[in-house]
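A.B. asks: just coords:
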């Protein structure tokens, strides 16, 4: 569960607020100036009508000068039009700025996800924090996205209060005339009314503060429900589920389950939200209505006894009403700004997620002969939050130019071995050496350049085929096609409508859907294009049949040449050609050697795994022979 820190001081909150304003200004420089100008214009606009209407009424009840009436009406129209046009211009700039801020603020988080250490990406707390930021943004535009709107509200209400005080000031000045109406003219009635206005606004602030805190805490309960909602949304939208839905007639099951979920969550939140809103805002609305009635009564009594003119009634009532609304809104918006800092803090805490990995500065020696040697020396590793070793006391050397196979049951530590090799994680015990130097001392990005990896859960993107292979916008097309040919998918790409420039997946009309086997071959072509001295295939051929997988591995064996290559596969027959086979079990390297060596050890796990798979193929082969003879 993610909560804002109760220990955040006033100074810390103020710093986060200014950091929020600075990042908004950096992302969209025109947004805050337009917000400030628009707030001033918006707050001033009602007072044009209030003041000039009062003067027009006084003129109609007084001298009735046509020239002065024409001047007042014309001036009111021109000034209202000018302010209206200027305000609309600022609103247009604001709307465009809010649109830009929404995406730029999201991109800022996405850039962090792309650049932060992989260890962070696999932490649940990291994702929960981002989810809370996303949901706060989508539901209420909280965080940095709400700062311009709250600034607009705060400045508009502040200017409204200032203007209303200036326009209503004379209504509260005690009058020395009409002593028979001394109570109405006395300062005590004015002070009493002002006190009631302030108390009403204070209660509104208190109600809004408590409600904002409740909403922030409520986000932790909303997130699990939103995750379920996202699951159903993806289930209903993704065409890949269409075959199973129809074959197994799951439409009714999904629809009923989705309906029950929506009904239960809707009843829960509608009841809670309505209950909390009525509790916090019902009394506030009643008090505000009462105060407004007293304002009208106060001004009406002054006009009735002749203390103010009829035109001034319009001015003072309008100004005091604006003050009542503006003052309450001022405190409320200030409170909301203060509450919103919790979300701004959450945003910056996410952006400032520390990278646990030590980044060295030593450059990796560039060698044309690829003379690199990596050694695991007593390496042990546990995943964060786990007490079980994923790898335990691993010691081995990856000899230059050798081709290794890594085998073992699920969960034996094969993929963890690759993650440590490529520094996606660092070991808690022992060390990994490159040419006798701890890999943590090398520049991280330079070290990563040593590896071409096709992971078990590799990803291609909705870019062109060529960009997927080269991982760059600008690339060598001949080289990319050569790599695709070596991976066995070149002809398929040539048959596409735009060749290398054809986008993968149906994100537009030119996109193509490809099979799982074709995806894997393009991923292998990507590894070839990088041309790194270490090549790793981490079960990337799961979608291929055993014969096709063996052909890919055999061909890749030729392509790898003098590179150091590591193959991970559950199908042991695909790894027979390797110089050395490493057998893992429960995080421990229990056997190593060539296929011919390991198969001689009848008590070893490799022998058991090999014969279990060989028996399966023998049985299938025998069945096929019998069926064929019949």
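C.D. replies: Structure received. Owing to the predicted nature of the structure, the values given are computational and were not obtained by experimental measurement.
A.B. asks: can we go C-alpha only for contacts and neighbour counts from here?
C.D. replies: OK.
A.B. asks: Centre of the chain to stretch 57-74, how far?
C.D. replies: Relative to its chain's centre, stretch 57-74 lies at 59 Å (Cα atoms, centre = their mean, to the nearest Å).
A.B. asks: In it, which residues are buried?
C.D. replies: For stretch 57-74, burial by neighbour count (16 or more other Cα atoms under 10 Å) applies to 57, 58, 59, 69, 72, 73.
A.B. asks: Quick check: the two most widely separated of those residues?
C.D. replies: Using Cα to Cα, the buried residues of stretch 57-74 reach their maximum pairwise distance at 58 and 73, which is 13.0 Å.
A.B. asks: Could I get the buried residues of stretch 57-74 in a markdown table, plus columns for distance to residue 86 and secondary structure?
C.D. replies: Shown next, in a markdown table, are these (distance: Cα to Cα, whole Å; DSSP: H, G, I helix; E, B strand; the rest coil):
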| residue | distance to residue 86 | secondary structure |
| --- | --- | --- |
| 57 | 28 | helix |
| 58 | 29 | helix |
| 59 | 29 | helix |
| 69 | 26 | helix |
| 72 | 21 | helix |
| 73 | 20 | helix |
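A.B. asks: Now render those residues as a markdown table, adding distance to residue 449.
C.D. replies: Shown next, in a markdown table, are the buried residues of stretch 57-74 (distance: Cα to Cα, whole Å):
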| residue | distance to residue 449 |
| --- | --- |
| 57 | 81 |
| 58 | 83 |
| 59 | 84 |
| 69 | 81 |
| 72 | 76 |
| 73 | 75 |
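A.B. asks: want to compare, so here's the second one:
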């Protein structure tokens, strides 16, 4: 339900309540590692191996520096020949080259692994987005979370895993280099370990600042994304130019971006301050460590070679400790976003589980709507208020009424796209709510007035959502009169119906409407719902379509919704809606004789065509 998507303030409070602890760190590591491992197991294993190898190579460089310094001192004292330098130099050069090669391979592998994770996460996110109830799309909170998920789902799981790999590599390097340092000057190691404490203290606050900023900016990001879409969308292009909206909408976009940049600047200043405090603390600890190293040298407790190796080890170890705590910070920061992503995915899973039930019947004798009410999220009045009606197999039923009377909402309830707040929809006396959603939708063909024009081949526009069969596609096109337009395309039914892609062609509004009707005909469903199915057809085409409707549907139950009363007079029964209620029912003659709302509206529309020309 849309109400399951929490307010941003509640989300930030929930994030702050998630305490930073070793247990939470382990939980985040397990979750994100599982996601990455499932997306690319071999690449993940290779990354771990390379990370450990890079750490060991780093420790090896410390020893090679010590060996080289020993050899240089021995050669300078005349105790060894210059040739004795060849081996230490070769070892150091080889280790340096291997380190560079390992880093290069890690970089390429990281890019590939990131794309594999992105593909896997998009699969999960799109699956959840198409599984949540249609009602969720009536909530702005849902759109806010969907926007955050679209932004973070692709990158954050891998960022957590990359943080884990960084922490792992830095830890292995720290252990290896630390062991080397212990062998040279053990007193320096505890001092260096203290260098990570300032970073640990400031990183948590930085993580929460980043998450709070992202959540707070979600509405602004959505506004900018919307304005970008409108200003670059092909369908909106004509109106943008006709009303000269480019400049005012461009200013609105610029203002929104300006607000974002102002907030971003303030946010980055706060993060920079925190980061500076942590870095300064680490630098002070490093200075103290180097001071201790100087004291050891001055006392003669370290030789020149040991001192040189110790300097290299101290610098390397300090860098690894910073990397390790930086990796931990990355895990926690991305983990906050990962919580948000997983909450969204759980919503999709829950919706899928809730929609399971027994299979819908392949055919029915009767469908009844019994006292159904439905209110949109945030609305003060119901869109449907105690609606009751019934239809039998093979009937052609019309639902009419003025705009806003609830016709389309009722169509969505009949199609199983909305769950009613009250009341039930029954198929042969069985509550529709207990049926498996996917099974139910396969028994219903519904085409709305704002049907989707897919930038796909014509054949796929007709067979959308069903198993493809060329013969059935052509039969559906012939039944609705779409065949004349499609067979004349350059590649026939294989032509892409959009100029967005090379070789594509565009159809007229009426031709598109026939394709959409063919889509409904193609699905062999016992219940067909057509919402304003002829709004783009000319009067002759509209008359021909309805004249052949019974033959085209071949015994299926048809519910068509229209505000054109002249097109529904041949229906078996007509239900008249007003303010979310069914106020009249009967065939055309009965309703005209009743002299109620239907007769009034029919007469008004008929008068518009019958008035004499001045």
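C.D. replies: Noted; the coordinates are in hand. Source: prediction; values computed, not measured.
A.B. asks: Show me which of the buried residues of stretch 57-74 of the first structure is closest to residue 602 of the first structure.
C.D. replies: residue 73 (105.5 Å).
A.B. asks: which one in the second structure is aligned with the closest one?
C.D. replies: Alignment note (TM-score structural alignment): residue 73 of the first structure maps to residue 89 of the second structure.
A.B. asks: Residue 388 of the first structure contacts residue 382, doesn't it?
C.D. replies: Yes. Using Cα atoms under 8 Å, residue 388 of the first structure makes contact with residue 382 at a distance of 6.2 Å.
A.B. asks: of the two, who's got more company?
C.D. replies: residue 382 (19 against 13; other Cα atoms under 10 Å).
A.B. asks: Residue in the second structure paired with that one?
C.D. replies: Residue correspondence to the second structure (TM-score structural alignment): residue 382 of the first structure is matched to residue 375.
A.B. asks: Same check on residue 411 of the first structure?
C.D. replies: Using TM-score structural alignment, residue 411 of the first structure pairs with residue 404 in the second structure.
A.B. asks: give the contact list for that match.
C.D. replies: By Cα atoms under 8 Å, 6 or more residues apart in numbering, the contact list for residue 404 of the second structure reads 579, 580.
A.B. asks: Confirm it sits in a strand?
C.D. replies: No. Residue 404 of the second structure is assigned coil when assessed by DSSP: H, G, I helix; E, B strand; the rest coil, not a strand.
A.B. asks: now it: how far from residue 388 of the second structure?
C.D. replies: To residue 388 of the second structure, residue 404 of the second structure is 18 Å away according to Cα to Cα, to the nearest Å.
A.B. asks: Please tell me which residues of the second structure stretch 517-534 of the first structure aligns onto.
C.D. replies: On the second structure, the counterpart of stretch 517-534 of the first structure by TM-score structural alignment is residues 510-527.
A.B. asks: circling back to that earlier point, what separates the residue lying closest to the match of residue 73 of the first structure once chain neighbours are set aside from residue 100 of the second structure, distance-wise?
C.D. replies: Distance criterion Cα to Cα, 6 or more residues apart in numbering; nearest residue to residue 89 of the second structure, sequence neighbours excluded, is residue 68 at 6.5 Å. To residue 100 of the second structure, residue 68 of the second structure is 20 Å away according to Cα to Cα.
A.B. asks: again, but for residue 415 of the second structure
C.D. replies: 61 Å.
A.B. asks: Also residue 91 of the second structure?
C.D. replies: Residue 91 of the second structure is 14 Å from residue 100 of the second structure, by Cα to Cα.
A.B. asks: ok but residue 604 of the second structure is inside a helix, no?
C.D. replies: Yes. Assigned with three-state DSSP, residue 604 of the second structure falls within a helix.
A.B. asks: and it, what pairs with it in the first structure?
C.D. replies: Under TM-score structural alignment, residue 604 of the second structure pairs with residue 612 in the first structure.
A.B. asks: re earlier: what does the match of stretch 517-534 of the first structure rub up against?
C.D. replies: Applying Cα under 8 Å, 6+ apart, the external contacts of stretch 510-527 of the second structure come out as 362-364, 393, 442-447, 451, 453, 461-464, 466, 472-473, 476-477, 479-482, 485, 528, 533-534, 536-538, 552-553, 556-559.
A.B. asks: Make a ChimeraX selection of whichever of those residues turn out to be buried.
C.D. replies: Burial among the contacts of stretch 510-527 of the second structure is assessed by 16+ other Cα under 10 Å; the matching ChimeraX selection reads:
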select :364,393,442,443,444,445,446,447,453,461,462,463,464,472,473,476,477,479,480,481,482,485,528,533,534,536,537,552,553,556,557,558,559
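A.B. asks: Looking for the alignment partner of residue 62 of the second structure in the first structure.
C.D. replies: Aligned by TM-score structural alignment, residue 62 of the second structure pairs with residue 50 of the first structure.
A.B. asks: check contacts around residue 490 of the first structure.
C.D. replies: By Cα under 8 Å, 6+ apart, the contact list for residue 490 of the first structure reads 481, 482, 483, 484.
A.B. asks: just curious, which of the residues you listed is nearest to residue 444 of the first structure?
C.D. replies: Closest to residue 444 of the first structure out of those is residue 483 (26.6 Å), distances taken as Cα to Cα.
A.B. asks: Name the nearest residue to the counterpart of the closest one in the second structure, ignoring sequence neighbours.
C.D. replies: The pairwise alignment with the second structure assigns residue 483 of the first structure to residue 476, based on TM-score structural alignment. Residue nearest to residue 476 of the second structure in three dimensions, not counting chain neighbours: residue 518, with 5.0 Å by Cα to Cα, 6+ apart.
A.B. asks: mean distance, the helix or strand that contains that neighbour to its aligned residues in the first structure?
C.D. replies: Secondary structure from DSSP states H and E places residue 518 of the second structure in helix 509-522. Following the fit onto the first structure, the mean deviation recorded for helix 509-522 of the second structure is 1.1 Å by mean Cα distance after the TM-score superposition for the first structure.
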